[in-house]
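> sequence first, predicted model second:
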Amino acid sequence: MKRPHYFEQVLETARLIPEGRVSTYGAIADFLALGSARMVGWAMKNSFNSEELVPAHRVVNGKGELSGRNAFEHPDLMAELLISEGVEVKNNKVVRFSEVFWHPREMYE
């Protein structure tokens, strides 16, 4: 079954998030004019079925919380991957979230 076109747009946008930075479901939805962060969440949850690597660990909720961590092989993996890239995580939340936040429109600034 073919994935919806917006899935591919979300996954392609997620691949652009620089290492050591995070974006949010809402920022990606805003950038793609999807109107719903939930659509981005759905696409990210299904990104594990993608043939190409998608850095899903770099997408967090608007508060910087690792709300998608349960979609990973084990719940701590999302934090471990972020920490390995230099992003500080405490209690499943990105520390200094505003400093590492990346909005896709930054590509055009």
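On my side now, so go ahead.

> okay, CA-based contacts and neighbour counts for the rest of this
OK.

> so which bits of the one helix or strand Ile28 maps to are buried?
Element membership for Ile28, per DSSP states H and E: helix 25-32. The neighbour-count check on helix 25-32 (16 or more other CA atoms under 10 Å) flags 25-30, 32 as buried.

> could I get those residues as TSV with distance to Tyr6?
Converted to TSV, the buried residues of helix 25-32 look like this (distance: CA to CA, whole Å):
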residue	distance to Tyr6
Tyr25	13
Gly26	14
Ala27	14
Ile28	11
Ala29	10
Asp30	13
Leu32	8
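
> put this next to the first one:
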Amino acid sequence: MKRYGEMSRDELREELDRLEAAKRNAEFPSQREMLEQKIWMAKAYLRSDETFPQGVYKVAGRSEPFELKYVNGVMAWGRIGTEDEASFPISMLERREHSL
């Protein structure tokens, strides 16, 4: 199996469809959570050509604001809440209109 970084956009979309179907059919919460993380990573590779300037973002599934410091590949690095450093796939980021 190819790594997400080696897949074309069409292959990534096919993989996302496969993962979404597997998530719908998963029997256990842990299976759904694992598939959800794979989905976020595959989506990140679809967004890898986007620009993510430093600033405050909302992270899917989190209530605390995320202060983005830099992006390395498909991972966004910065601070969330009181954590020293945190990282999330760029697909989980949504730009906030107003800084805190």
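Yep, it's here. Every value quoted in this text rests on a predicted model; they were computed, and no experiment measured them.

> quick one: TM-score?
For this chain pair, the superposition-based TM-score is 0.31 by TM-score structural alignment, normalised by the length of structure 2; 53 aligned residues with a CA RMSD of 4.4 Å.

> just checking, next helix/strand downstream of the helix holding Ile28 of structure 1?
Sequence order places helix 37-45 as the next helix or strand after helix 25-32 of structure 1, per DSSP H and E.

> of the buried residues of helix 25-32 of structure 1, closest to Val100 of structure 1?
Closest approach between those and Val100 of structure 1, by CA to CA: Ala27, at 13.4 Å.

> what about the closest one, distance to Met39 of structure 1?
12 Å (CA to CA, to the nearest Å).

> where's Lys90 of structure 1 relative to Tyr25 of structure 1, distance?
On the measure of CA to CA, Lys90 of structure 1 and Tyr25 of structure 1 end up 20 Å apart.

> structure 2: helices as residue ranges?
Per DSSP state H, structure 2 carries helices over the ranges 9-25, 29-46.

> report the buried residues of the last one.
Neighbour counts using 16+ other CA under 10 Å place 32, 35-36, 38-46 of helix 29-46 of structure 2 among the buried residues.
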